[in-house]
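Q: Structure here, sequence nowhere to be found:
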């Protein structure tokens, strides 16, 4: 009697393992192709900070996509044990994340952000102090002269303080607008740090016009050509409302 040869059938568990390994290989091949198309090195150690961030974002999307595919097929998210097959990819993701956090350029960015915050606070404090000083000058002037500030000659003694105040106010307003635009843009793209000028550099931001131009015009004073000789001209239409905010407004504006 001739012997009958039999081929052992694969067990269900071994088939599941084979399918899982096949999915892992496909995922790893997807990562390799994505790095090639993005002109990123295959080795994490050779990536720049921006390349690391791009790779981290892609791996996160890939892992989320694998979870969604599993849920569509099984009606639930995979368990920790079922995710075990993708452990190499999860470890790759964690390694990239740690590399980014410890990257020298990333640490320099955090230090620059802290310095910018400190500079911003100094500017706000200086602006508030100048605002209080100018407000006191205005009240003192009104008590001495029985009227509000109306003429250019009225603020000669505090001209430098006023110009500095207006410079700080303009710089802080510009910074606020830039921060708002950057915040809106970060919803659709990665954010980029904005460098904030220091108080010393802001001091250099001066107008090339005469002392009776930009800062004073913002108060409502007339230009030099409209002023009578000696700065005696007054504001057209009567007295000028106080250009300096009250102490209550001072506190609200600097917050």
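A: The structure has been received and is ready for your questions. Keep in mind it's a predicted model, so treat the numbers as computed, not measured.
Q: can we go C-alpha only for contacts and neighbour counts from here?
A: Noted.
Q: Going by neighbour count, list what's buried in whichever helix or strand residue 183 is part of.
A: If you go by DSSP states H and E, residue 183 is part of helix 159-185. Residues of helix 159-185 classed as buried by neighbour count (16 or more other Cα atoms under 10 Å): 159, 161-169, 171-172, 175, 182.
Q: Find the pair from these with maximum spatial separation.
A: The distance between the two most remote of those (Cα to Cα) is 34.6 Å, for 159 and 182.
Q: Show me where the stretch 51-200 of the chain has its helices.
A: 87-101, 104-145, 159-185, 199-203 (DSSP state H, counting those that start in this stretch).
Q: tell me the angle the longest one makes with helix 87-101.
A: Interaxial angle of helix 104-145 relative to helix 87-101 (axes from the mean of the first three to the mean of the last three Cα atoms, to 10 degrees): 40 degrees.
Q: Tell me the helices and strands packed up against helix 104-145.
A: If you count contacts as 3 or more Cα pairs under 8 Å, 6 or more residues apart in numbering; DSSP states H and E, helix 104-145 packs onto helix 159-185, helix 247-253.
Q: by contact count, what packs against the helix holding residue 183?
A: helix 104-145, helix 199-203, helix 214-217.
Q: What are the buried residues along the second one?
A: For helix 199-203, the neighbour count (16+ other Cα under 10 Å) marks 199, 202 as buried.
Q: quick one: contacts of that helix?
A: The contact list for helix 199-203, computed with Cα atoms under 8 Å, 6 or more residues apart in numbering, reads 119, 123, 164, 167, 168, 171.
Q: this is the comparison structure:
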């Protein structure tokens, strides 16, 4: 681990950088704040190595973004996208978000909210079960929520106007946005071509480590360790009852949690039921 090479005086800074990228996955010049990206850029080389070694995650850092490409072992309904008012995204908002990203990827340096809505409405008409009608207030509200999510992360920045005014009355209101193409590109990088997937489960990792020796397939201890460490940083608590026998062995090894502690500065709290990583 590269973390072992970092001096004690600098380790706190390194651990803060690790916590930031593990918590957000996307860092821009303004998201989650203005100090996060310089912090990530300072430790990019070391973090890139440690995140790959411990979790199998890939970190890409540019002048304007830092993007962590994670590995999904299971579906997690407990971490949805949320609106500015903390309302959970529904299927409609997720669909509009995806279509907004597609439209922004084809746009120039600026776009008006009504133009973006027209592009999304046209694309939505080609998808079964998805529709955007700017005549419906509920559709406009959902669309503005998706646009707001992108705005918070810096993919677009309001240059003029008011999105809420457009949502209230699209005939009278309008908004103009600057597009940050580097953030748009960083946001949408699926691990597999989406048109080839039949369900969301197609995005989950498919690993030989999930097999057992009884199947005649060698168990990959390194990958099992990564899977358990992923659980330690992605779940509030890792319950022993949810793990298979190979994962239980990996979890019981002191170095599994201690490596996560060293990377993040979190403290492993062990109970008979499992382990939780605690921020002191």
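A: Cool, got the structure. Small disclaimer: the values here were computed from a predicted structure and weren't measured.
Q: What would you report as the TM-score here?
A: In this superposition the chains share a TM-score of 0.21, using TM-score structural alignment, normalised by the length of structure 1; 84 aligned residues with a Cα RMSD of 5.6 Å.
Q: Could you dump the buried residues of helix 159-185 of structure 1 into CSV with distance to residue 90 of structure 1 added?
A: Putting the buried residues of helix 159-185 of structure 1 into CSV (distance: Cα to Cα, whole Å) gives the following:
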residue, distance to residue 90 of structure 1
159, 63
161, 59
162, 59
163, 57
164, 54
165, 54
166, 53
167, 51
168, 49
169, 49
171, 45
172, 44
175, 40
182, 31
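Q: of those, closest to residue 115 of structure 1?
A: Of all the buried residues of helix 159-185 of structure 1, residue 115 of structure 1 sits closest to residue 175, with 14.7 Å by Cα to Cα.
Q: on that earlier part again, okay, the helices and strands packed on helix 104-145 of structure 1 in JSON lines with distance to residue 110 of structure 1 next?
A: JSON lines is the format used below for these (distance: least, Cα to Cα, whole Å):
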{"stretch": "helix 159-185", "distance to residue 110 of structure 1": "16"}
{"stretch": "helix 247-253", "distance to residue 110 of structure 1": "27"}
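Q: Show me the strands in the stretch 51-200 of structure 2, by range?
A: Taking DSSP state E, counting those that start in this stretch, the strands of the stretch 51-200 of structure 2 run over residues 58-61, 65-69, 110-112, 156-161, 175-179.
Q: of all these, which lies closest to residue 234 of structure 2?
A: Minimum separation from residue 234 of structure 2 across those (Cα to Cα) falls at strand 65-69, 13.3 Å.
Q: Show me what that closest one packs onto, helices and strands only.
A: Where contact means 3+ Cα pairs under 8 Å, 6+ apart, strand 65-69 of structure 2 is packed against helix 8-24, strand 26-28, helix 36-42, strand 58-61, helix 181-187.
Q: Quick check: which of these is buried the most?
A: Most buried of those, by mean neighbour count (mean count of other Cα atoms under 10 Å): strand 26-28, with a mean of 26.
Q: elements contacting that one?
A: Helices and strands touching strand 26-28 of structure 2, by 3+ Cα pairs under 8 Å, 6+ apart, are helix 36-42, strand 65-69, helix 181-187.
Q: ok, how many other residues are close to residue 74 of structure 1?
A: The number of residues packed near residue 74 of structure 1 is 10, by other Cα atoms under 10 Å.
Q: Enumerate every residue touching residue 114 of structure 1.
A: For residue 114 of structure 1, no residue meets the contact criterion (Cα under 8 Å, 6+ apart).
Q: Using TSV, lay out the strands of the stretch 51-200 of structure 2 together with distance to residue 20 of structure 2.
A: As requested, the strands of the stretch 51-200 of structure 2 are exported to TSV (distance: least, Cα to Cα, whole Å):
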stretch	distance to residue 20 of structure 2
strand 58-61	13
strand 65-69	11
strand 110-112	30
strand 156-161	22
strand 175-179	24
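Q: Pick the most buried one from the ones you listed.
A: strand 65-69 (a mean of 21).
Q: by how many degrees do that strand and helix 8-24 diverge?
A: Calculated by the same axes, to 10 degrees, strand 65-69 of structure 2 forms an angle of 70 degrees with helix 8-24.
Q: Against residue 262 of structure 2, how distant is residue 163 of structure 2?
A: From residue 163 of structure 2 across to residue 262 of structure 2, the span is 44 Å (Cα to Cα, to the nearest Å).
Q: if you count what's nearby, which of these two comes out ahead?
A: residue 163 (26 against 18).
Q: wait, isn't that one in contact with residue 113?
A: Yes - Residue 163 of structure 2 lies in contact with residue 113 (Cα atoms under 8 Å); the separation is 7.2 Å.
Q: okay, now residue 121 of structure 2: neighbour count?
A: Neighbourhood size, residue 121 of structure 2 [other Cα under 10 Å]: 20.
Q: Could you check how far residue 238 of structure 2 is from residue 267 of structure 2?
A: Look at residue 238 of structure 2 and residue 267 of structure 2: by Cα to Cα, they are 14 Å apart.
Q: Which one's more surrounded, these two?
A: residue 238 (22 against 17).
Q: which residues does the more buried one contact?
A: Counting by Cα under 8 Å, 6+ apart, residue 238 of structure 2 touches 231, 232, 274, 275, 276.
Q: again with residue 146 of structure 2
A: Residue 146 of structure 2 makes contact with 83, 93, 94, 96, 97, 100, according to Cα under 8 Å, 6+ apart.
Q: now the end-to-end length of stretch 246-263 of structure 2.
A: One end of stretch 246-263 of structure 2 sits 23 Å from the other (Cα to Cα).
Q: List the buried residues in it.
A: Within stretch 246-263 of structure 2, the residues scored as buried using 16+ other Cα under 10 Å are 246, 247, 248, 250, 251, 256, 257, 259, 260, 261, 262, 263.
Q: Equivalent analysis for stretch 92-103 of structure 1, please.
A: Going by neighbour count (16+ other Cα under 10 Å), the buried part of stretch 92-103 of structure 1 is 93, 96, 97, 99, 100.
Q: Quickly note the distance from the second one to residue 111 of structure 1.
A: When distance is defined by Cα to Cα, residue 96 of structure 1 is 21 Å away from residue 111 of structure 1.
Q: Residue 119 of structure 1 too?
A: For residue 119 of structure 1, the distance to residue 111 of structure 1 equals 12 Å [Cα to Cα].
Q: neighbour count winner among those two?
A: Taking other Cα under 10 Å, residue 119 of structure 1 and residue 111 do not tie; residue 119 has more neighbours (16 against 12).
Q: I'd assumed residue 148 was in contact with residue 177 of structure 2.
A: No - Residue 177 of structure 2 lies out of contact with residue 148 (Cα under 8 Å); the separation is 11.1 Å.
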